[in-house]
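1. Sequence and predicted structure are below.
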Amino acid sequence: MVYKFRVILDNEEDIFRDIAILSNDTLEDLHNAIVQSFDFDGLEVASFYTCDDTWNQEDEIPMFDVGDIPGEQRVMSDYVLSDILDTENTKIIYVYDFINMWTFLVELAAVEDVVAGAIYPETLFTHGIMPEESGEKNFMADEDQESYNEFEDDLDEDDLDMFGGEEGYEDYGFEENWN
């Protein structure tokens, strides 16, 4: 089977790509198709994130095993697309380049038969031009949560001094020049 995805850049402008890929390809194959279709150089780290129907981020699926025990963490190449995405579970989030945080909403739009002679993955449609920089992300608290700025007025310099203000290092049982 062929999965057809719409990959939308999380941006104010409408920028997306439609990609067809085999259902038995991996998330790593989808990552490579996204990188190529958006003209990235492919040198940055990326991750997929499972999500619910309203795009709330859940579990990370990284490119590389960064866990404490080698081989314990599953990575993109361990996930076949049809094992995690189907007509019921159609959404996944993709983040490329953790410095710039290019964030994409990836949605399975169709499941179709393989077309004889077609080469997959394939970029089917392109809309919009990538901006030079990713959009500014708003990491604000929900409306019912208080933000850091609301507490800022209550703090003095001693609250922000990691070494306890005037006392210095003495209270920590080691000297300033410990190494």
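-> Alright, I've got the coordinates.
2. Every contact and neighbour count from this point should use C-alpha atoms.
-> Fine.
3. Check this structure for its longest strand and report it.
-> Under DSSP state E, the strand in the chain containing the largest number of residues is strand 102-112.
4. Which other helices and strands does it contact?
-> strand 2-9, strand 91-96 (3 or more C-alpha pairs under 8 Å, 6 or more residues apart in numbering; DSSP states H and E).
5. quick one: residue 148 from residue 31, how far?
-> Separation of residue 148 from residue 31 (C-alpha to C-alpha, to the nearest Å): 35 Å.
6. now residue 100
-> Note on residue 100: its distance to residue 31, by C-alpha to C-alpha, is 17 Å.
7. Any buried residues in stretch 59-76, and which?
-> 60-63, 74-76 (16 or more other C-alpha atoms under 10 Å).
8. do stretch 115-133 as well
-> Applying a neighbour-count criterion of 16+ other C-alpha under 10 Å, one finds 120-123, 130 buried in stretch 115-133.
9. Could I get the residues you listed in a markdown table, plus columns for distance to residue 138 and secondary structure?
-> Listed next are those as a markdown table, based on distance: C-alpha to C-alpha, whole Å; DSSP: H, G, I helix; E, B strand; the rest coil:
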| residue | distance to residue 138 | secondary structure |
| --- | --- | --- |
| 120 | 36 | coil |
| 121 | 33 | coil |
| 122 | 33 | strand |
| 123 | 30 | strand |
| 130 | 20 | coil |
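10. Below is structure B, check it against A:
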Amino acid sequence: MIYKFRVILDAEEDVFRDIAIEENDSLEDLHNAIVNAFGFDGMEMAAFYTCDDQWTQDQEIPLFDTGDNPGEGLTMADYILSSTFDRENTKIIYVYDFLNMWTFFVELAAIEEAEQGIAYPDLLFSHGILPLTAPDKEFDADSDDIYSDFEDDYDEEDFDMFEGDDSFNDYGFEENWN
């Protein structure tokens, strides 16, 4: 069977690619197809993220094992498309280049029989031109709530903990030692 995906850049303008790929290929193969379809050089880190129907990001699936204990973490190569997607689980988020954060919404659009004479993965359709730089991201944190976890009853006196303590003055550095 062939899985047909629409890969949409998270941007205001419509930029997407439709990709057909074999069901026994891995997420790493899908990553490579996306890199080729959008014209990236493939030299940057990338990850897929599982998500729900509203695109709420969940579990990371990295290109390389980045865990503390090498070999313990699963990577894109460990996830076969037919085990990852089905008619109920059709969405996944893809991020390429963690410095620029190219973010894509990837959705399974169809599962069909393979066509004779077609080499997969196959770029089926291309719409829009990839911008020169990744679109800016806006995050939904409320500015009033962002520091609420750090509130306490400290005041300015708590930050002057070394005042009046001469044990910290004998390091031999002058006031402007640099």
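-> Thanks, I have it. This one's a predicted model, so the numbers in the text were calculated from it and none came from an experiment.
11. now what about the TM-score between them?
-> After superposition, the two chains reach a TM-score (TM-score structural alignment, normalised by the length of structure 2) of 0.83; 165 aligned residues with a C-alpha RMSD of 2.9 Å.
12. that older thread, just the buried residues of stretch 59-76 of structure 1 now: which is nearest residue 45 of structure 1?
-> Nearest to residue 45 of structure 1 among the buried residues of stretch 59-76 of structure 1 is residue 63, at 6.9 Å by C-alpha to C-alpha.
13. pretty sure that closest one is touching residue 75, no?
-> Yes. Judged on C-alpha atoms under 8 Å, residue 63 of structure 1 makes contact with residue 75 at a distance of 5.5 Å.
14. do you know how far residue 25 of structure 2 is from residue 134 of structure 2?
-> 28 Å.
15. Let me fix that, I meant to ask about residue 148 of structure 2.
-> 31 Å.
16. Those two: who's more crowded?
-> Set side by side, residue 148 of structure 2 and residue 134 show more neighbours around residue 134, with 17 against 9, by other C-alpha atoms under 10 Å.
17. Quick one: residues contacting the residue lying closest to the more buried one once chain neighbours are set aside.
-> Sequence neighbours aside, residue 102 is the residue nearest to residue 134 of structure 2 in space, at 5.3 Å (criterion: C-alpha to C-alpha, 6 or more residues apart in numbering). Residues near residue 102 of structure 2 by C-alpha atoms under 8 Å, 6 or more residues apart in numbering: 9-10, 95-96, 134-135.
18. Show me where structure 1 has its helices.
-> For structure 1, helices defined by DSSP state H occupy the ranges 27-37, 81-84, 148-152, 157-160.
19. With distance to residue 115 of structure 1 as extra columns, can I get those in a markdown table?
-> Listed next are the helices of structure 1 as a markdown table, based on distance: least, C-alpha to C-alpha, whole Å:
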| stretch | distance to residue 115 of structure 1 |
| --- | --- |
| helix 27-37 | 18 |
| helix 81-84 | 18 |
| helix 148-152 | 54 |
| helix 157-160 | 62 |
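20. For residue 114 of structure 1, which of those is the nearest?
-> For the helices of structure 1, the distance to residue 114 of structure 1 is smallest for helix 81-84, at 14.4 Å, taking C-alpha to C-alpha.
21. List the contacts of that closest one.
-> Applying C-alpha under 8 Å, 6+ apart, the contact partners of helix 81-84 of structure 1 are 23-27.
22. And the buried ones among those residues, selectable in PyMOL?
-> Selection of buried members from the contacts of helix 81-84 of structure 1 for PyMOL, criterion 16+ other C-alpha under 10 Å:
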select buried, resi 23+25+26+27
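23. Can you tell me which of the contacts of helix 81-84 of structure 1 is nearest residue 46 of structure 1?
-> Once C-alpha to C-alpha is applied, the member of these that ends up nearest residue 46 of structure 1 is residue 27, at 11.0 Å.
24. now the residue nearest to that closest one when sequence neighbours are not counted: how far from residue 30 of structure 1?
-> Using C-alpha to C-alpha, 6+ apart and skipping residues adjacent in sequence, the residue nearest residue 27 of structure 1 is residue 76, 4.9 Å away. Going from residue 76 of structure 1 to residue 30 of structure 1 by C-alpha to C-alpha gives 9 Å.
25. And residue 1 of structure 1, by the same measure?
-> Going from residue 1 of structure 1 to residue 30 of structure 1 by C-alpha to C-alpha gives 15 Å.
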